[in-house]
Structures are given as C-alpha cells and as structure tokens.
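*Asks:* The sequence and its predicted three-dimensional model are supplied below.
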Amino acid sequence: MSSEKRLDAFRKLPLRAQLALIASTRNNPILSKNQEYIENLERIHAECLSESTPEQKAAYNKSKGDLTSS
C-alpha cells in the first residue's frame, strides 16, 4: 500500500484511533525512523481535530487524558 493510501485511510479513522496510531508508530523501532511519515500523521490528525464537532473534541480530550494518565 502506498504512503498516500495509508495517509488517506488514517484520515478516516476516529480521532482516538489516530492518536493511538501516532503513539504506536513513534514507539515502533522501525517506523519511528520515518520522521516524515510521523509528521504527516500529526498534520492530518491536527486537521481532523480542527474540523471535529464540539462533542467529538470533548470525547477526544477525555480519552486523551485517559491515554496519557496511565
């Protein structure tokens, strides 16, 4: 699968799944070496977050707190 197709599929994921994928990519010894890919994931995630509804943002912020507080 091309990088472009992976990024397009990533864009369709829920915000929480995007956040989890970014974290797992950063923690993967092989994938973490591809800084451009990680930056693209983060850019798309920021775009999706800015376009989300207040309800989606609230659920995301709650889950983000759950993920980072463990």
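*Replies:* Everything's here; your move. Residues are numbered from 1 along each chain as shown.

*Asks:* contacts and neighbour counts: CA atoms only from here.
*Replies:* Fine.

*Asks:* Mind jotting down where the helices sit in this protein?
*Replies:* In the chain, the helices defined using DSSP state H lie at 3-11, 15-27, 35-50, 54-68.

*Asks:* Dump those to JSON lines, plus mean neighbour count.
*Replies:* As requested, the helices of the chain are exported to JSON lines (neighbours: other CA atoms under 10 Å):
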{"stretch": "helix 3-11", "mean neighbour count": "13"}
{"stretch": "helix 15-27", "mean neighbour count": "16"}
{"stretch": "helix 35-50", "mean neighbour count": "15"}
{"stretch": "helix 54-68", "mean neighbour count": "13"}
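
*Asks:* for comparison:
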Amino acid sequence: MSSFEKRLAVFRKIPLRAQLATITSSKANSILNQNQDYIASLEQIHAECLANATPEEKLAYNKAKEFLITDY
C-alpha cells in the first residue's frame, strides 16, 4: 500500500468533524491545495462516510460545520 493509500485509509477512519477540518485545512494549505486529486479523494471519502453516518453523527457534524466552513 502506498503512502497516499495509507493516508486515505486513515482519513476514512477519523470522525466526520475531523475529516471536514482536514479538508478545510488542506484547501487552505498552499502546497496541499496544488494536489487536486488528493483533495478530490478526501472529499469523495468524506461524502461516503457522511452518507453512512448515524443521525447522531450527522447532528454533531452539522454543528461543527458551521464553525469550520468559512469563505476566504
């Protein structure tokens, strides 16, 4: 398994709020933001995890989302 695949596997296991924070910070990082495939992979995994989340996980996620998503 490549380093990239390992990072995505670990990303899949972290809570939705941490996933969102990782995506947000990756987009804000000038180096990571250059790798659009990486960002797209994170967003795809996040969407899959969100679709499979429990109602309680979605509630906590939506509360956190208000604080993490900002327009730059």
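*Replies:* Okay, I see it. Everything numeric in this text was worked out from a predicted model, so none of it was measured.

*Asks:* Just give the TM-score of the two.
*Replies:* The TM-score (TM-score structural alignment, normalised by the length of structure 1) is 0.92; 69 aligned residues with a CA RMSD of 1.3 Å.

*Asks:* Could you find the counterpart of residue 66 of structure 1 in structure 2?
*Replies:* In structure 2, the residue paired with residue 66 of structure 1 is residue 67, using TM-score structural alignment.

*Asks:* again with residue 17 of structure 1
*Replies:* Aligned counterpart of residue 17 of structure 1 in structure 2: residue 18 (TM-score structural alignment).

*Asks:* dump the residue contacts of the most centrally placed residue in structure 2.
*Replies:* Taking CA atoms, centre = their mean, the centroid of structure 2 lies closest to residue 19, which sits 3.1 Å from it. Contact analysis of residue 19 of structure 2 by CA atoms under 8 Å, 6 or more residues apart in numbering lists 11-12, 42, 46.

*Asks:* if we go to 7 Å?
*Replies:* By CA atoms under 7 Å, 6 or more residues apart in numbering, the contact set of residue 19 of structure 2 is 11, 46.

*Asks:* Now do the contacts for residue 64 of structure 2.
*Replies:* Here residue 64 of structure 2 is in contact with residue 17 (CA under 7 Å, 6+ apart).

*Asks:* Distance of it relative to residue 30 of structure 2?
*Replies:* 24 Å (CA to CA, to the nearest Å).
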